[in-house]
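S.K.: only geometry, no sequence info:
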């Protein structure tokens, strides 16, 4: 692959992943639906509420019996929440009723307990009520068949509550990709491991896996692999066995003698080359046993940038999530950039929504990336921009 523009490589990766992007919707149980995006309008199969019920603890009555206050009415019993088909209420009587309990036929108002006195099976009602007072009518929230939730809605707890109230046990949502994340390199160890000189904690695995989850994917495997191509093949096999439809790797695609990703995948037709950007120029893609693989550089900033530019937009599109926000912003301080290569510099927003660079362009500056809010997209021909200039930014 010759040196290629960012947009051209993004289109290549879209084509590479095209079979994943046309997957049908999925039906998932409500317990697993948080954060997913509705695939279609969801219509309620029942009215909400589905039956007339009491809004208060009190007494169900005929409002017409309360023309003169106070009034004393015999209490015929009690209706608790969960009661089924209570008997009709005769005129001139009352029945104790709990919040949420079904109203008996004939009753058209509820008198709260605090407006009554109960003595020897007779309730004295101290305040008049009109028909409909403290009564929740069937369908007063939503009629059966009406749209409960629209298509394209990211589900939060309040939406799941509405689905459950409508007696739905699952929901149709936009599909998401099941993927594996594999970091390569003999130098890498899991975070928290006692470090010897030359060893590094793996930052790429957790970063890419977390970013993939935020973009709507399901991470089914997260692994480390050394610099041996055969070992990497075994790790990818395990990821595929775990259900991965896409494999994302970091490291192992440079020109050195210990490049396991290149050594494993080039004989299988991998395309390895350089995208015209910095950081993150080295990129690659391949198929392994029909499963698409997208390969990022090993430096942590480069790998995160490669994922954000080339894979995250596709995952978000498939999952029904909006793209990362892009916006023009004004520089709070002068900016310097490397000539001849499109730069994605780390930027921090100021209180007035201006932006200033954070540290330099180095691909290893992971702390600087953590301090950033946005990426500043600087064209290849730009080397210096003064404070007050407008730049294109991408939210992180």
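M.R.: Yes, it's here. Remember, it's a predicted structure, so these values are computed and weren't measured experimentally.
S.K.: from here on, contacts and neighbour counts on C-alpha atoms
M.R.: Will do.
S.K.: And residue 369, how close does it get to residue 363?
M.R.: 9 Å (C-alpha to C-alpha, to the nearest Å).
S.K.: I meant to write residue 337 there.
M.R.: Using C-alpha to C-alpha, we find residue 337 at a distance of 14 Å from residue 363.
S.K.: For the stretch 1-150 of the chain, just list every one of the helices.
M.R.: Along the stretch 1-150 of the chain, counting by DSSP state H, counting those that start in this stretch, helices occupy 6-16.
S.K.: meant to ask about the stretch 151-300 of the chain
M.R.: Using DSSP H, counting those that start in this stretch, the helices found in the stretch 151-300 of the chain span residues 157-165, 204-214, 229-241, 260-265, 300-306.
S.K.: right, so those: which one is the most enclosed?
M.R.: helix 300-306 (a mean of 26; mean count of other C-alpha atoms under 10 Å).
S.K.: Contacts for that one next, please.
M.R.: 203-204, 207-208, 250, 278-281, 283, 296-297, 363-366, 369 (C-alpha atoms under 8 Å, 6 or more residues apart in numbering).
S.K.: One more to weigh against that first structure:
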């Protein structure tokens, strides 16, 4: 099997017309996807602790589910060969409960009262719900013609899972239904990927942590809190390293500490055109890092690569400093990469089409992500409107939105009434 390229130079060599100063979104996503490597460590956890974890191996069913043919309804189990075009009177010869089967055989002209989940009595292949019967007593019941067909309301042995079949696939992020399925197989512990350790910090002399006084020209650091929330939703173990000053020694120390304690590092700020030269120099000195100007809005500047320190290595995502740009670049670049590192078989949430209620100015040549509010009109058609001003520093636009309007690279201006692609936040968070 071919191994993925080991260096960024080898990865980007596969792309024609690679230009770090004008990189399309899709090209940047591909480079990251081809360069990232999953963490290999596996641990065994109790079923109740497995929610949200990434399954490390395929789960093969050790049993049939259900283990026997059983009734899907409360009613009467009968032989379909008795059914005809006339009302059918059957003798009730017993009762079967879930977990307590009827032990006898059922002959022609007979039936058994059954509860939901009860094993089908021997000789019976059909269940009629009790509400479809007539003249029911403890000893007999009448079946109207056409009230039931052969095989109705019978769950077949193994119709959910057969012994030896794949129950859940490696790479699946376990959901509540998955835990129920595993419990139905009698599985108490499951192998999962080790949680991904992610270190993150903000850079900038103007940033203050909550609780500190705001000097003139300073702002509270919001990026660490949005990053904390997004990373927590992904199920990562977090290392919050606070605010790092715009000083070479402080930045290098923070990067080295993060590298030695985490699998991935996310920084916000310090990668734009106006950033000090030492930011790029230090990141480049510590490893294989490239700096991009991506054809997108918001979130044009970004750094990506892998750094080393004292025998440890970590993947680095240098995100912009503006609050909305941080969230957009995380969702459309870092998120999928981190899931891949976690061993998850995950792709970007699907796009859906909606009618734009607004005219949106755009020139071809870059991808734009507008914050939108998706709703339905009186006829049930999906429609979307923007949340107002779309500046990359207006975090309120993300708070009010429930989706992203994705305007693709080749797309031009949108007129009110045009169809646009949208991506729900529910699929991202």
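M.R.: Good, I have the coordinates. Source: prediction; values computed, not measured.
S.K.: Quick check: TM-score for this pair?
M.R.: TM-score of the superposed chains, computed with TM-score structural alignment, normalised by the length of structure 1, equals 0.68; 326 aligned residues with a C-alpha RMSD of 3.9 Å.
S.K.: re the thing from before, ok, of the contacts of helix 300-306 of structure 1, which come out buried?
M.R.: Neighbour counting with 16 or more other C-alpha atoms under 10 Å marks 203-204, 207-208, 250, 278-281, 283, 296-297, 363, 365-366, 369 as buried within these.
S.K.: So which of the residues you listed belong to strands?
M.R.: 250, 278, 283, 296 (DSSP state E).
S.K.: Alignment lookup: the first one to structure 2.
M.R.: It stands for residue 250 of structure 1. By TM-score structural alignment, residue 250 of structure 1 lines up with residue 268 in structure 2.
S.K.: so who does that match touch?
M.R.: 201, 202, 203, 223, 318, 319, 320, 321, 326.
S.K.: I'd say the second one and residue 243 touch.
M.R.: Yes: at 4.8 Å, residue 202 of structure 2 and residue 243 qualify as touching, with contact defined as C-alpha atoms under 8 Å.
S.K.: Next, show the common contact partners of the two.
M.R.: Common contact partners of residue 202 of structure 2 and residue 243 (C-alpha under 8 Å, 6+ apart): residue 221.
S.K.: who's more crowded, the two?
M.R.: Neighbour totals were compared for residue 202 of structure 2 and residue 243, and residue 202 leads with 25 against 21 (other C-alpha atoms under 10 Å).
S.K.: What is the aligned counterpart of that one in structure 1?
M.R.: In structure 1, residue 202 of structure 2 lines up with residue 183, judged by TM-score structural alignment.
S.K.: Residue 230 of structure 2 matches what in structure 1?
M.R.: Aligning on TM-score structural alignment places residue 230 of structure 2 opposite residue 211 in structure 1.
S.K.: Contact partners for its match?
M.R.: By C-alpha under 8 Å, 6+ apart, the contact set of residue 211 of structure 1 is residue 312.
S.K.: Repeat the analysis, applying 10 Å as the threshold.
M.R.: Contacts of residue 211 of structure 1 were listed using C-alpha atoms under 10 Å, 6 or more residues apart in numbering, and they are 205, 217, 219, 304, 307, 308, 312, 396.
S.K.: what separates the residue lying closest to the third one once chain neighbours are set aside from residue 186 of structure 1, distance-wise?
M.R.: Going back to what we said before, that points to residue 219 of structure 1. Using C-alpha to C-alpha, 6 or more residues apart in numbering and skipping the chain neighbours, the partner closest in space to residue 219 of structure 1 is residue 179 (5.0 Å). According to C-alpha to C-alpha, residue 179 of structure 1 stands 23 Å off from residue 186 of structure 1.
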